[in-house]
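Q: I would like the atomic coordinates for the input below:
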Amino acid sequence: MNANWLVTPFFFDERDERLKEAVPLPLSYTTNDSEGVVDRTPESLSKVHRPIADFVCSVVKQSRVPVSIAGDCAASLPVMAGLQRAGLEPILVWLDAHGDFNTLETSPSGFLGGMPLAMMVGRGDLLIAQKSGQTPVLEEDVWLIGARDLDPFEEVALGSSQINRRSLDSLDELVFDRQVYLHVDNDIIDAEDVPANNYPVPNAPVSLRPSKNA
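A: Predicted coordinates:
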């Protein structure tokens, strides 16, 4: 795969240099060393998001594949912004144990990390998406795969949306007629296998542990 890798060593406004370890050796990568990210306001986060959008757009225009590694799902918004700026309208395949489909009105905690997919399709407060240049994706172009930990009102919102939902074991059955943006949150893997994850979720269909029958 002719890919260019970008590592954004942030969990929102908090630096996390360990994210660089996610790039397989001996591949090289570019680091998004943004400065001035002091809080989680749209203006502050835009300082770390705009370089992601620029990177993605540039790589796509070189007919290569952009791979973005970041510590939170809000960083998916500038990835889509970069794809859109490069002239693409991709299908979004979102692998996540959570729905990330909350808004301020539905979220029991108000946690920003539970809202990016809703923002992606134009729901809720869109300032973070707009700051990176991302425009709403059609709900019917989104496939939420493997979500198993949803808040009550988030479940209602998803149920009334046009988001496509599938289990992880049906992923290989999906066939699309245009480019795909694949978003992967590592909590799709079972909680026992990703203890360093901030929000691990048990009972995953994917486990990294050896089979007892192996």
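Q: Please count neighbours and contacts with C-alpha atoms only from this point.
A: Fine.
Q: Return the set of buried residues in the longest helix along the chain.
A: Assignment by DSSP state H gives helix 42-61 as the longest helix of the chain. For helix 42-61, burial by neighbour count (16 or more other C-alpha atoms under 10 Å) applies to 42-60.
Q: Hmm, residue 162 is touching residue 137, no?
A: No - in terms of C-alpha atoms under 8 Å, residue 162 does not count as a neighbour of residue 137; the distance is 11.4 Å.
Q: Show me which of those two is the more surrounded one.
A: For residue 162 versus residue 137, neighbours defined as other C-alpha atoms under 10 Å are more numerous around residue 137 (20 against 14).
Q: want to put them side by side, so please do this one too:
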Amino acid sequence: MTITLVPYHQDERLPDSSFPLPGPDFIPVTRELPESGIWERLAALFELVSAEVADQVTGGTRPSVVSGDCLVAEAVLAGVQRAGVDASIVWFDAHGDVHSPESSTSGYLGGMPLRQIIGDHPELLTGPLGLRPLPEERAVLVDARDLDPAEAEFLAASKVRRCPVDDVALPDGPLVLHVDVDVIDESDLPGLKYPVGNGPSYDDVLASVRRIMATGRVAALDIACPWHLPEGDDNTVRARLLSDLLTA
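A: Below is the predicted model:
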């Protein structure tokens, strides 16, 4: 198993110890980022991710990408498309990630990637990456339970499918499976940057991921780890989670 590690939260380089991977066999994607705006910096980094994903898919390998936030999923999908695979996306996340720059009150970029994948503001990131936006009905949002009012309003009027982890309605054809680990209830996974309660357990999320992987239709797996290491924690739970997801 070869893992592509993108050790960043947005354009912030994170220590490799933030990602306790199950073995030494991983491809790190790093680069000196340009002195420019945040979207240009992300596009420069993500171009390398897309190229690596495309190479792996073309070579007959299913990429597994691990990073510090959800924005990397845009690069993963772009890379799958470059390899000639027309994939839909299944998005596990406690949050909606369907803000636009106009609707976000915080300006947090990690709250925007799914909205961009279905066509919002292509000039920011999807356009530079060459990502073809997906029709809304080809995006599945799993267990998003912490929605801002603007996100709830957008989703209510959209064709994005919403599902719980125990009953995921998959689109036809190939899939990019994106798992933000904060979909897991905060009581089961300490140290999350944006923890949310009243969610599915670690075991329930893993079982759902395994069911999707068992279809044989997952063209790429993308895992976002927006977490930090609490004082006195030995990273055991995080290491077990990454191992379980990557071998699912």
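Q: Now for residue 158 of structure 1, how many residues are close by?
A: Using other C-alpha under 10 Å, residue 158 of structure 1 is surrounded by 18 other residues.
Q: what's the helix or strand for it?
A: Here residue 158 of structure 1 sits within helix 152-159, counting by DSSP states H and E.
Q: What span of structure 2 is that helix aligned with?
A: Using TM-score structural alignment, helix 152-159 of structure 1 lines up with residues 149-156 of structure 2.
Q: Which residues does that stretch contact?
A: Residues outside stretch 149-156 of structure 2 that contact it (C-alpha atoms under 8 Å, 6 or more residues apart in numbering): 96, 97, 98, 99, 103, 104.
Q: Kindly indicate which of these lies nearest residue 3 of structure 2.
A: For those, the minimum distance to residue 3 of structure 2 (C-alpha to C-alpha) is 24.5 Å, reached by residue 97.
Q: hang on, the earlier thing: give me the contact list for whichever helix or strand comes after the helix holding residue 158 of structure 1.
A: Next in sequence after helix 152-159 of structure 1, counting helices and strands by DSSP H and E, comes strand 164-166. For strand 164-166 of structure 1, the surrounding residues in contact (C-alpha under 8 Å, 6+ apart) are 139, 140, 141, 142, 143, 144, 145, 146.
Q: What mean distance separates the helix or strand just after strand 164-166 of structure 1 from the matching residues in structure 2?
A: Next helix or strand after strand 164-166 of structure 1 toward the C-terminus (DSSP H and E): strand 180-184. On superposition with structure 2, the mean distance recorded for strand 180-184 of structure 1 (mean C-alpha distance after the TM-score superposition for structure 1) is 0.4 Å.
Q: in strand 180-184 of structure 1, what counts as buried?
A: 180, 181, 183, 184.
Q: among those, which two are most distant?
A: Longest span within these, C-alpha to C-alpha: 180 and 184, 12.4 Å.
Q: which SS class is residue 81 of structure 1?
A: Assigned by DSSP: H, G, I helix; E, B strand; the rest coil, the conformation of residue 81 of structure 1 is helix.
Q: ok so, going back, in structure 2, what range does the helix or strand following the longest helix of structure 1 match?
A: Counting by DSSP H and E, the next helix or strand C-terminal to helix 42-61 of structure 1 is strand 65-70. Aligned using TM-score structural alignment, strand 65-70 of structure 1 spans residues 62-67 in structure 2.
Q: distance between that stretch and the chain's centre?
A: 9 Å (C-alpha atoms, centre = their mean, to the nearest Å).
Q: neighbouring contacts of that stretch?
A: By C-alpha under 8 Å, 6+ apart, stretch 62-67 of structure 2 touches 2-9, 19, 53, 56-57, 76, 218-225, 246.
Q: Tell me which entries of those lie within helices.
A: Going by DSSP H, the helices hold 53, 56, 57, 76, 246 from the contacts of stretch 62-67 of structure 2.
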